[in-house]
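Peer 1: structure of the sequence below:
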Amino acid sequence: MFHAFDNDGPNQPLQRQQWMALLARAPLAVLEPALGHYLDRPAGRAVHWLRRPEVGLMMVQGRAGGTGERFNLGEVTVTRCALRLQEATGALAGVAWVLGRNQRHCMLAAVADALLQDPARQAQLDAELLEPVRQHLRLLAHERSNRAQSTRVDFFTLARESDGGANEEDDEQ
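Peer 2: The predicted structure is shown next:
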């Protein structure tokens, strides 16, 4: 489904669209240890909320067979937020949209978005945060593939043996 985002070409620079797609699908168990301390700072907090996490609905569209006309499939719950991090290198703004109602996930994804915009931190965060997310998503895709493979049915056709039509000639005579 997200093949283009999950499979970067070799030596491709990290792009915001790619990391935001990964962060939106990242498990909270991966984000929390790496970024939780940014949100849990005491009174001199470095996080300034531009938009606190809020839950809403978004219309999802689909296509019949993947190629037909678009139609409204239904609504999904999403959480969004925007923040500004005050860091030594300056203020960095981060935003996030995630499926579901998990506000903590949305906040951590926004923190990661802000930090990833700093070129000095990109390589480190890619290795320590985004690569575990990619591995997790590859594992989920592999498990989903295995479940689908276990229900696979192979159809085959048996060819009827024929002796070249000799019986038909005998019947006519």
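Peer 1: alpha carbons only for contacts and neighbour counts from here, please
Peer 2: Will do.
Peer 1: show the contacting residues for the residue most central in space within the chain.
Peer 2: Residue closest to the average C-alpha location in the chain (C-alpha atoms, centre = their mean): R25, at 4.2 Å. For R25, the contacting residues are V98, by C-alpha atoms under 8 Å, 6 or more residues apart in numbering.
Peer 1: what's the spacing between it and N102?
Peer 2: R25 is 12 Å from N102, where distance means C-alpha to C-alpha, to the nearest Å.
Peer 1: now swap in R121 and tell me
Peer 2: 26 Å.
Peer 1: between those two, which has more neighbouring residues?
Peer 2: Comparing R121 with N102 by other C-alpha atoms under 10 Å, the one with more neighbours is N102, at 16 against 11.
Peer 1: the more buried one touches T79, doesn't it?
Peer 2: Yes - the criterion here is C-alpha atoms under 8 Å, and N102 meets it with T79 at 7.0 Å.
Peer 1: run through the strands of this protein in chain order.
Peer 2: Per DSSP state E, the chain carries strands over the ranges 47-63, 70-87, 90-99.
Peer 1: report all helices and strands that the longest one contacts.
Peer 2: Under the contact criterion of 3 or more C-alpha pairs under 8 Å, 6 or more residues apart in numbering; DSSP states H and E, the helices and strands touching strand 70-87 comprise strand 47-63, strand 90-99, helix 103-116.
Peer 1: what does the first one rub up against?
Peer 2: Strand 47-63 has contacts (C-alpha under 8 Å, 6+ apart) with 38-39, 69-86, 101, 103, 106-107.
Peer 1: of all the helices and strands packed on strand 70-87, which one comes closest to D126?
Peer 2: Among the helices and strands packed on strand 70-87, helix 103-116 comes nearest to D126, with 8.2 Å by C-alpha to C-alpha.
Peer 1: and for comparison, fold this next one:
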Amino acid sequence: MAEQMETNAAARQGWMGLLARAPEKDLLTLWAKVTDRPAFKWLRSPEVGGVMVRGRAGATGAPFNLGEMSVTRCSLVLEDGTVGHGYVQGRSKPKAEAAAMIDALMQTDAATALQEVVIEPLRQKIQAAQQTRAAKAAATKVEFFTLVRGED
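Peer 2: Purely as a prediction, here's the structure:
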């Protein structure tokens, strides 16, 4: 039972992270393809706020405040009681609303259809963008080497 809860939590973290990182245009375009949208009530309507972004020098040093970032968040509940949350970077209320609704629906029987229509296409687009960026960076890589001179 505990293992399944951990698996469910990890899966949910995965799709929520994907929704948060997805470009707004791509997310809203794919979300528009979903026609079967259940009724819901707001627990927290979309609101824009700020969060402090923290960093670490060398990823292991002492944490420091890097700066502030705008975030939009919302929470909703479906008629069946399923709760969905949306946290996205920036000031897009429609993106946060779509993320919250997708989060809620991914916890229901509609998850398989949403996986095919929204989640997988987003995952593929983000992976393709990362690979393109990595290829551009690799093209500028300079390898330094030293020849042994034998003067010892």
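Peer 1: and the aligned partner of the residue nearest to the centre of the first structure in the second structure, how far is that from G67 of the second structure?
Peer 2: Aligned against the second structure by TM-score structural alignment, R25 of the first structure finds its counterpart in R21. Separation of R21 of the second structure from G67 of the second structure (C-alpha to C-alpha): 19 Å.
Peer 1: and the gap between S92 of the second structure and A22 of the second structure?
Peer 2: Taken as C-alpha to C-alpha, the span from S92 of the second structure to A22 of the second structure is 12 Å.
Peer 1: and for E54 of the first structure, the neighbour number?
Peer 2: Neighbours around E54 of the first structure, by other C-alpha under 10 Å: 14.
Peer 1: what does S150 of the first structure give?
Peer 2: S150 of the first structure - counted by other C-alpha under 10 Å - has 9 other residues nearby.
Peer 1: what residue of the second structure matches up with it?
Peer 2: Using TM-score structural alignment, the partner of S150 of the first structure in the second structure is A139.
Peer 1: quick one: map G62 of the first structure onto the second structure.
Peer 2: Under TM-score structural alignment, G62 of the first structure pairs with G55 in the second structure.
Peer 1: distance of its match from G67 of the second structure?
Peer 2: For G55 of the second structure, the distance to G67 of the second structure - C-alpha to C-alpha - is 9 Å.
Peer 1: likewise for P23 of the second structure?
Peer 2: 22 Å.
Peer 1: which one of these two has more residues nearby?
Peer 2: P23 (15 against 10).
Peer 1: thinking again about what came up before, which of the contacts of strand 47-63 of the first structure are buried? Put it as a PyMOL command.
Peer 2: Under the burial definition 16 or more other C-alpha atoms under 10 Å, those of these that qualify are selected in PyMOL by:
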select buried, resi 38+78+79+80+81+82+83+84+85+101+103+106+107
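Peer 1: just tell me what Q117 of the first structure corresponds to in the second structure.
Peer 2: So Q117 of the first structure corresponds to Q107, using TM-score structural alignment.
Peer 1: tell me who's in contact with that match.
Peer 2: T82 are the contacts of Q107 of the second structure under C-alpha under 8 Å, 6+ apart.
Peer 1: map L73 of the first structure across to the second structure for me.
Peer 2: In the second structure, L73 of the first structure lands on L66 (TM-score structural alignment).
Peer 1: pretty sure E6 of the second structure sits in a helix.
Peer 2: Yes - when DSSP: H, G, I helix; E, B strand; the rest coil is applied, E6 of the second structure is found to be in a helix.
Peer 1: what do we get in the second structure for L140 of the first structure?
Peer 2: Matched across to the second structure, L140 of the first structure falls on A129, judged by TM-score structural alignment.
Peer 1: residues near that match, how many?
Peer 2: Neighbours around A129 of the second structure, by other C-alpha under 10 Å: 12.
Peer 1: map G86 of the second structure onto the first structure.
Peer 2: Under the alignment (TM-score structural alignment), G86 of the second structure pairs with A96 in the first structure.
Peer 1: burial of that match, as a residue count?
Peer 2: A96 of the first structure - counted by other C-alpha under 10 Å - has 24 other residues nearby.
Peer 1: now it, nearest residue through space, not along the chain?
Peer 2: A110 (4.8 Å; C-alpha to C-alpha, 6 or more residues apart in numbering).
Peer 1: isn't that neighbour right next to T79, touching?
Peer 2: No - counting by C-alpha under 8 Å, A110 of the first structure stays clear of T79, with 11.2 Å between them.
Peer 1: check contacts around L92 of the first structure.
Peer 2: R84, L85, Q86, A114, L115, Q117, D118.
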